[in-house]
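J.: got a predicted structure here, sequence first:
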Amino acid sequence: FIHGVMNTDNMTLSGETIDYGPCAFIDEYDPNTVFSSIDRMGRYAFANQPQIAQWNLTRLAEALLPLIDPDLDKSIQLAEENLNLFLKLYEDKFLNMMRQKLGLFGAQKGDHKLVSDLLDWMHKNNADYTNTFRHLAEQKETTHEIYKSKIFVEWNKRWRARQEQNKMPVKAALNLMEKTNPAVIPRNHNVEMVLDSAHEGNLDPLHNLLRIIKNPYKGGPHLQNYQSPPSPSQRVYQTFCGT
């Protein structure tokens, strides 16, 4: 999920982020992905979102300084100590999420590199983020040449070797992956198609899309049109606050 503008008024005290306008979903994995027409410098690019969250929290801390401690210097020190914990906490949460997406239980020293190597491969090969993880979760034979490349095959061997270190049955890993890797997301070009149909008075595509994304982890052949990445002409390059 790529925020168009992930500023302070789009982040809740409960830690959730909100975006009602120029947001979109990532197709091909690129950490530098930006959609918003006003984000010309890439401030809210996918890879920058953790740092932006910390920046937003810092603005909140500034507003709370008078309430943290009567001594301003001590108040600043306490705020900084807590804010400095954020990125490490985020990285731990992110790695744990990725372990779940890869069906890995427990923590191993090489997990971070295993994840970063997969993301690097996705980026260099323009691989679809959602479909790649779903491909791993379903563990089916594929006709897609991208998953037959030497680098991916070698990575796959490392991943399976890591899975063998799980102290859980293989089925548990598969169940975990199916629960954490959606088969379908509201892809940008499908959302555009739904909007165009709605403007013409046809709400059937909207109802179909809503029905499908209510059960995003349930796969099936009927999802093929919703799983396909956009063609070059269908790609959404820019979004706007009125989107």
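T.: On my side now, so go ahead. No experiment lies behind these values; they were computed from the predicted model shown.

J.: from here on, just use CA atoms for contacts and neighbour counts.
T.: Noted.

J.: mind listing what's buried along stretch 51-60?
T.: 52-54, 56-58 (16 or more other C-alpha atoms under 10 Å).

J.: okay, pairing it with this:
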Amino acid sequence: MDWQFDNSYVRDLPGTWLRQRPAAAPAPQLLLLNTALAAELRLDPVALQPIAADVFSGNRLPEGADPVAQAYAGHQFGGFSPQLGDGRALLLGEVVDIHGQRRDIALKGSGRTPFSRGGDGLAAIGPVLREYIMGEAMQALGVPTSRALATVRTGAHVQRDRVLPGAVLTRVAASHIRIGTFEFFHARGQADQVRRLADYAIARHHPQAAGAENPYLAFFDAVIAVQARLIAQWMGLGFIHGVMNTDNMTISGETIDYGPCAFMESYAPGTVFSSIDRQGRYAYANQPLILGWNLARLAETLVALFDPDEERAIDLANGRLDGIAGQYQAAWLQVMRGKLALAGEDPGDAALIADFLSLLQGADWTLGFRRLAEAVSDPGHLRPLLADPAALEGWLPRWRARLAPDAPARLRAANPIYIPRNFKVEEALAAAEGGDLAPVQQLLQVLADPFTERPGLEAYALPAPAAFAGSFRTFCGT
């Protein structure tokens, strides 16, 4: 079948990648094929089925594929690594989807690359399915995200803390250009390569910047805007990425790399799930701060493009960096006004939101917001969630005075009833490791419509048992 690849990254940016073929999978078996996404990419799901195991394991390259490992650097937990790159991923190529948008198609877990740094380049079935689940959940929640086109069990085994079934994920993204991609060339003093990369990213992701008086500054403005909106959406959902390193933050503003991510249940601003984030750098409440820190690293790579005069270029960069907190705050207020169904904008909204969050401390984040729909007329179901239900009485009249006329419908449309509850995800992944894919498929069906409450799915809306919640940790597994 014709995939209609048009591999502009390889064609236009020599020196930013190294060619590499995927490793052979001994006995590939298709686990999941995202038929809706396939159709969106102009791929025929029916024609894909007979060849899917071979294609999505890397055993059979589609016509027009030109697999490469992309180069990038990154600040990881604040420390700079000048060379990271795709250690277990290969960009097969790009297609233009039915919406006219260019999309990368890449394999993850397909074996060693020149950037593997001693790793095996493989992935286990659990982390691969986890990324599939999380990406599809975020898509249904309306958050910009990379997505999974397919998952394949390879028939090989992967050695981690124990021996696990190997698997490959096929990931689709607007692109895989990261802040760390710019850092890679800036760290090497390759100013021409930084400029070419910026020109490419402008044309592909932020074309409106090309016509600006200062295109590179406009490009930086555009990246700030999409990143601020993205992190505000994460915060509204209680989503914790877990590894906001600069090599995991995209220029396109999509969520990418679902390693140690998780959704917060009990609201606590200092919540950390990642087993490797021992200092809480990427805790829930720190994500907006890391947004600014990461964008400062991007600014360092671009500042020479902002103006020929170094002093003026630095002033321009600092001016933009000083404005990030305000841009994020505006994006966050927009998200939170939606979650509270407020009518228009009011100077007192920030205080109203803050006071509700104080009430919500220790309560389930998702259910706390979801039950506001009932609390418009009767807070009876909301009170039991709160540590101090009596304090709710002083807040409710202030909130009701600001409500939009159709508040209950708005509240249900803005606040999901179903999220990827950590214990349900872990149950599904454990079953899949044992060969039973049904719980994963059921979970995907639930998460595909997260805002509509349905009978029989009560277990997917409840918080984890206390014993699970107290010990749950996530790991960088893919």
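T.: Looks like it arrived, so ask away. Computed from a predicted model, the values in this text were never measured in an experiment.

J.: related to what we said a few turns ago, now for the buried residues of stretch 51-60 of structure 1, which pair is the farthest apart?
T.: 52 and 58 (9.7 Å; C-alpha to C-alpha).

J.: how many residues are close by the corresponding residue of structure 1 for residue 346 of structure 2?
T.: Aligned counterpart of residue 346 of structure 2 in structure 1: residue 108 (TM-score structural alignment). For residue 108 of structure 1, the neighbour count with other C-alpha atoms under 10 Å is 12.

J.: go on, the one 5 residues further on?
T.: Number of residues near residue 113 of structure 1 (other C-alpha under 10 Å) recorded here: 10.

J.: distance of it from residue 162 of structure 1?
T.: As judged by C-alpha to C-alpha, to the nearest Å, residue 113 of structure 1 and residue 162 of structure 1 stand 12 Å apart.

J.: where does the closest residue to residue 243 of structure 1 other than its chain neighbours land in three-state SS?
T.: Using C-alpha to C-alpha, 6 or more residues apart in numbering and skipping residues adjacent in sequence, the residue nearest residue 243 of structure 1 is residue 21, 5.3 Å away. Put simply, residue 21 of structure 1 is coil when judged by DSSP: H, G, I helix; E, B strand; the rest coil.

J.: let me see the ranges of the strands in the stretch 251-400 of structure 2.
T.: 262-263 (DSSP state E, counting those that start in this stretch).

J.: could I get the full set of helices for it?
T.: Applying DSSP state H, counting those that start in this stretch to the stretch 251-400 of structure 2 gives helices spanning 287-306, 310-322, 324-340, 349-360, 365-370, 372-375, 392-400.

J.: ok, and the closest non-adjacent residue to the aligned residue in structure 2 for residue 226 of structure 1?
T.: Counting by TM-score structural alignment, residue 226 of structure 1 lines up with residue 460 in structure 2. Excluding its sequence neighbours, the residue lying closest to residue 460 of structure 2 (C-alpha to C-alpha, 6+ apart) is residue 418, at 6.2 Å.

J.: what's around the equivalent of residue 45 of structure 1 over in structure 2, how many residues?
T.: Correspondence of residue 45 of structure 1 to structure 2, assessed by TM-score structural alignment: residue 283. Residue 283 of structure 2 has 23 neighbours, counted by other C-alpha under 10 Å.

J.: how near is residue 283 of structure 2 to residue 354 of structure 2?
T.: Counting by C-alpha to C-alpha, the gap from residue 283 of structure 2 to residue 354 of structure 2 is 19 Å.

J.: what do you get for residue 296 of structure 2?
T.: Residue 296 of structure 2 is 28 Å from residue 354 of structure 2, where distance means C-alpha to C-alpha.

J.: what of residue 336 of structure 2?
T.: Distance of residue 336 of structure 2 to residue 354 of structure 2, computed by C-alpha to C-alpha: 10 Å.

J.: re earlier: the buried residues of stretch 51-60 of structure 1 into TSV, with extra columns for distance to residue 237 of structure 1?
T.: Converted to TSV, the buried residues of stretch 51-60 of structure 1 look like this (distance: C-alpha to C-alpha, whole Å):
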residue	distance to residue 237 of structure 1
52	22
53	24
54	27
56	26
57	29
58	31
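
J.: and which of these is nearest residue 145 of structure 1?
T.: residue 52 (36.7 Å).

J.: now do the same contact list for the residue in structure 1 that residue 398 of structure 2 lines up against.
T.: If you follow residue 398 of structure 2 across to structure 1 using TM-score structural alignment, you land on residue 158. Residue 158 of structure 1 is in contact with residue 114, counting by C-alpha atoms under 8 Å, 6 or more residues apart in numbering.

J.: picking that back up, residue in structure 2 paired with the residue nearest to residue 243 of structure 1?
T.: When structure 2 is aligned by TM-score structural alignment, residue 21 of structure 1 is paired with residue 259.

J.: quick one: that match from residue 273 of structure 2, how far?
T.: With C-alpha to C-alpha as the criterion, residue 259 of structure 2 and residue 273 of structure 2 are 11 Å apart.

J.: ok, these two, which is more surrounded?
T.: residue 273 (24 against 20).

J.: got the contact list for the closest residue to residue 126 of structure 2 other than its chain neighbours?
T.: Distance criterion C-alpha to C-alpha, 6+ apart; nearest residue to residue 126 of structure 2, sequence neighbours excluded, is residue 429 at 5.4 Å. Residues in contact with residue 429 of structure 2 (C-alpha under 8 Å, 6+ apart) are 126, 129-130, 440.

J.: nearest to residue 327 of structure 2 among these?
T.: residue 130 (31.6 Å).

J.: wait, the closest one sits on residue 424?
T.: No - between residue 130 of structure 2 and residue 424 there is no contact, the gap being 11.1 Å when judged by C-alpha atoms under 8 Å.

J.: any chance you could list what contacts stretch 53-73 of structure 1?
T.: 6-8, 11, 75-76, 78-79, 83, 86-87.

J.: of those residues, just the buried ones, ChimeraX syntax please.
T.: Buried residues among the contacts of stretch 53-73 of structure 1 (16+ other C-alpha under 10 Å), as a ChimeraX selection:
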select :6,7,8,11,75,76,79,86
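
J.: and the two most separated of the contacts of stretch 53-73 of structure 1?
T.: 6 and 75 (26.4 Å).

J.: mind listing what residue 17 of structure 1 touches?
T.: Residue 17 of structure 1 neighbours (C-alpha under 8 Å, 6+ apart): 6, 10-11.

J.: which of those residues still touch in structure 2?
T.: Shared with structure 2 under both residues aligned by TM-score structural alignment, their matches' C-alpha atoms under 8 Å, the contacts from those are residue 11.
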